[in-house]
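J.: Sequence isn't available, so here's the structure alone:
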């Protein structure tokens, strides 16, 4: 039912006030099963009344008076739940196709985000954190009602050491930037040493970032490193954390290998992205610091599927690395869940197709009986 809930926003009779329209509307969704996202039991045969994009009444069937002229949607027993949050997407990417990226003008790349954001809304995701590649203007366009999309927080650029996961230098000696993305309002994130990291953080924050993202390990989709390699020193990461905190912002770390995860935790990042090679020591650190894990279990699987469908479009070493991390990734996630680490859903959409966010939830809760608990867990 979340798909239908999000489609409501685009009904011609319901206009977002920020888009400049003046039409208001009443909407009633009847015969629905409410999942409140707070851990309570599902409530069946419920009616939800919405006015001007706000829920104004909620009650059992027959208890809510529906005003004349209200648009009514029969949920037919389907589930109605709050919008989902995806804490790791890349709207300016879709699949790791380097050649296509080289042939895509920046203006077209921005326009390509429009159907991707709509697909994300249609998947029931109403808030995202874009983990790199989206300039602040994209977020502003959504906020101003220029284009439809989920609420956004943006990291804009990825801070990476020279030769690191976010360095766009390829073996042919071409520097194509962060996965081929180049916008004038997207600062270069390649930085070495404390002073360069400090300046990079300040430039990215000046560009409108809500989060600072750091690559503290190698990754699957970088050409010159391994997921287990450690990148950036503790001091460099700590400098970024300090500068972000000074502007009341936090840091997220692309961190797959053990040492790079440890360095990021020692420096005080707020979230670990991927966390492929966790250990009991690292899990204890995450618990004591209340650090979130954003597992993105679907990401390496998407890379493998893309390489199988298009073997000529993905460098072989990337497919090999993706295959190599999948089982360790699953094991680390299970360890973190069993230990009680805070988990946030993130898909790394852009590595795979946008609008398939629910696949991550399926991987996070392998047993169907666990899926209700997953979507109904309070923060």
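T.: Sure, I can see it. This structure is a prediction, so every number in the text was calculated from the model and none was measured.
J.: rest of the way, CA atoms for contacts and neighbours
T.: Fine.
J.: Which of the three states applies to the most centrally placed residue in the chain?
T.: Centroid-nearest residue in the chain: residue 88, 1.9 Å away (criterion: CA atoms, centre = their mean). Here residue 88 is strand, with the state taken from DSSP: H, G, I helix; E, B strand; the rest coil.
J.: Look up the closest residue to it, ignoring the ones flanking it.
T.: residue 346 (4.5 Å; CA to CA, 6 or more residues apart in numbering).
J.: Next, work out how far apart residue 134 and residue 318 are.
T.: 23 Å (CA to CA, to the nearest Å).
J.: Helix or strand for residue 253, just tell me which one.
T.: According to DSSP states H and E, residue 253 maps onto strand 250-255.
J.: Which strands and helices lie in contact with the helix or strand following that strand?
T.: Later in the chain than strand 250-255, the nearest helix or strand by DSSP H and E is helix 258-267. On a contact count with 3 or more CA pairs under 8 Å, 6 or more residues apart in numbering; DSSP states H and E, helix 258-267 meets helix 234-246, strand 250-255, helix 280-289.
J.: tell me how far the second one is from the chain's mean position?
T.: Offset of strand 250-255 from its chain centre (CA atoms, centre = their mean, to the nearest Å): 12 Å.
J.: who touches stretch 327-345?
T.: 85-88, 274-279, 283, 286-287, 290-297, 360-361 (CA atoms under 8 Å, 6 or more residues apart in numbering).
J.: Mind giving me the PyMOL command for buried ones among these?
T.: Burial among those is assessed by 16 or more other CA atoms under 10 Å; the matching PyMOL selection reads:
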select buried, resi 85+86+87+88+274+275+276+277+278+279+283+286+287+291+292+293+294+295+296+297+360+361
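J.: thought the residue nearest to residue 88 was touching residue 86?
T.: Yes: Residue 346 is within contact range of residue 86, at 4.8 Å (criterion: CA atoms under 8 Å).
J.: what's in contact with the host helix or strand of residue 293?
T.: According to DSSP H and E, residue 293 maps onto strand 292-294. For strand 292-294, the surrounding residues in contact (CA under 8 Å, 6+ apart) are 87-88, 270-275, 286, 341-346.
J.: from those residues, which is closest to residue 103?
T.: In terms of CA to CA, no member of the contacts of strand 292-294 lies closer to residue 103 than residue 88, at 25.3 Å.
J.: Contacts only, for residue 243.
T.: So residue 243 contacts 198, 201-202 (CA under 8 Å, 6+ apart).
J.: what about versus this one:
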């Protein structure tokens, strides 16, 4: 049984709001899991890696990505052929891992089987140096609804059609469900206040998905779509830019997670002169209301997850860690609470062996020059080392 001993490290374990200093960590190379920590009496190992006083933290779990679409365009280039889409999806997955994201949930690709196939290849060892994946396959939307822009949505217009579509999606290899409860910023023919899938349709998606032991994410930016998603019993609501006090309480009562995707708004604003005016105006309105809504949700105790919506306009795959900075600067979160959103992402996805660095968990971790609890910008370090299951990938 081969083991690696990592020495001279400072640990942020993702659980406690502190740095444990001058430790060693022992990893079982056969399982990829952490066997022990300590500060003296270093155990025997086949290999020793001296981290020279650097800081380690858990790999990031990102629950909102679109790896096949092009962030350099206003519309994601959703009509690209499958070869083009696959090539850039693989590139984006490499970029995500190098940025520190070791696990992702897909929230829609422009070809229905793309993320499912990439996940299969990664599990079989034929696609390497990429995050592990939770693919959603086809997002569920109404006829002409949000997501059709990307060429990857499954149009359903009744509870029965939803049941058939979700079951088919899982038969094809999906591991979660995405439903579109509202229009969105990138949809030219709708807006956030227009409800799309209705409560009975989304309830069926929840029922079928939960029967498989998986989770449902709802794209819901405004009302009445947010309320519809809450009533349907989804597990997480993505964006949530126009939350009411009543909805905050209902989300608390139902233990629904919120994925803010702040960077998706921020990048649109920064690159506003490169986008159609209608898209910029939507984003500006969302930003004004969204930061306040998410701040109130945070203060109320709704668990926030880490998700970047990467693939949206100018929201690339190399800068995921900026989301932590925006949580602190725009929402008023503490450094620890911002970093804990990645742990919440692992909880949402039921990844019990990921999200923290503890005995018995997988050794997915980042090596940083500076303390992330002192400054979350430390996670943005371009040349950080990235480990998965105890093996350095970048």
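T.: Perfect, I can see it now. Given the structure is predicted, the values throughout are model-derived calculations rather than measurements.
J.: and residue 185 of structure 2, how many neighbours?
T.: 23 (other CA atoms under 10 Å).
J.: Alignment lookup: it to structure 1.
T.: Matched by TM-score structural alignment, residue 185 of structure 2 corresponds to residue 220 in structure 1.
J.: Next one: that match from residue 263 of structure 1, what distance?
T.: Residue 220 of structure 1 sits at a distance of 19 Å from residue 263 of structure 1 (criterion: CA to CA).
J.: Can you give the contact residues for stretch 132-141 of structure 1?
T.: So stretch 132-141 of structure 1 is contacted by 89-93, 110, 147, 151-158, 178, 181, 183, 185-186, 207-209, 213 (CA under 8 Å, 6+ apart).
J.: start to end distance for it?
T.: End-to-end for stretch 132-141 of structure 1, by CA to CA: 17 Å.
J.: mind listing what's buried in that stretch?
T.: Applying 16+ other CA under 10 Å to stretch 132-141 of structure 1 flags 132-136, 138-139 as buried.
J.: ok, back up a step: ok, which of the helices and strands packed on helix 258-267 of structure 1 comes nearest residue 60 of structure 1?
T.: Closest among these, once you apply CA to CA, is helix 280-289, at 40.2 Å.
J.: tell me which element residue 335 of structure 1 is part of?
T.: Per DSSP H and E, residue 335 of structure 1 falls inside helix 316-339.
J.: Which of the buried residues of stretch 132-141 of structure 1 sits closest to residue 163 of structure 1?
T.: Nearest member of the buried residues of stretch 132-141 of structure 1 to residue 163 of structure 1, counting by CA to CA, is residue 132, at 17.6 Å.
J.: mind checking how far that closest one is from residue 66 of structure 1?
T.: According to CA to CA, residue 132 of structure 1 and residue 66 of structure 1 sit 44 Å apart.
J.: Relative to its centre, which residue of structure 2 is most distant?
T.: Farthest-from-centroid check, structure 2 (CA atoms, centre = their mean): residue 41, 38.5 Å.
J.: sec struct for residue 56 of structure 1, please.
T.: Going by three-state DSSP: residue 56 of structure 1 is strand.
J.: hang on, the earlier thing: that's a strand at the residue farthest from the centre of structure 2, yeah?
T.: No: counting by three-state DSSP, residue 41 of structure 2 is not found in a strand; it is coil.
J.: What residue in structure 1 is paired with it?
T.: Under the alignment by TM-score structural alignment, residue 41 of structure 2 pairs with residue 63 in structure 1.
J.: residues contacting that match?
T.: Not one residue lies near residue 63 of structure 1 by CA under 8 Å, 6+ apart.
J.: Also residue 95 of structure 2?
T.: Here residue 95 of structure 2 is in contact with 317-318 (CA under 8 Å, 6+ apart).
J.: which one in structure 1 is aligned with it?
T.: Under TM-score structural alignment, residue 95 of structure 2 pairs with residue 119 in structure 1.
J.: And for residue 58 of structure 2?
T.: In structure 1, residue 58 of structure 2 lands on residue 82 (TM-score structural alignment).
J.: residue range for stretch 347-364 of structure 2 in structure 1?
T.: Stretch 347-364 of structure 2 corresponds to no residues in structure 1, going by TM-score structural alignment.
J.: residues near the aligned residue in structure 1 for residue 231 of structure 2, how many?
T.: In structure 1, residue 231 of structure 2 lines up with residue 266, judged by TM-score structural alignment. Here the count is done by other CA under 10 Å, and residue 266 of structure 1 has 17 residues near it.
J.: Nearest residue to residue 266 of structure 1 in space, please, no chain neighbours.
T.: Nearest one to residue 266 of structure 1, counting by CA to CA, 6+ apart, is residue 234 at 7.0 Å.
J.: Quick check: the aligned residue for the one you found in structure 2?
T.: Alignment note (TM-score structural alignment): residue 234 of structure 1 maps to residue 199 of structure 2.
J.: so who does its match touch?
T.: Here residue 199 of structure 2 is in contact with 228-229, 231-232 (criterion: CA under 8 Å, 6+ apart).
J.: What count of nearby residues applies to the counterpart of residue 359 of structure 1 in structure 2?
T.: Aligned counterpart of residue 359 of structure 1 in structure 2: residue 322 (TM-score structural alignment). For residue 322 of structure 2, the neighbour count with other CA under 10 Å is 17.
J.: surely residue 322 of structure 2 meets residue 263?
T.: Yes: assessed by CA under 8 Å, residue 322 of structure 2 is found in contact with residue 263 at 7.1 Å.
J.: Tell me which residues touch residue 146 of structure 2, please.
T.: With CA under 8 Å, 6+ apart, residue 146 of structure 2 has these contacts: 180, 182-184, 187, 190.
J.: picking up where we left off before, just flag the most distant two among the contacts of strand 292-294 of structure 1.
T.: Among these, 88 and 286 lie farthest apart (CA to CA), at 18.7 Å.
J.: Would you map the strands across structure 1?
T.: Here structure 1 has its strands, by DSSP state E, at 26-34, 43-51, 54-60, 71-74, 79-80, 84-89, 125-130, 151-154, 158-159, 211-215, 250-255, 271-274, 292-294.
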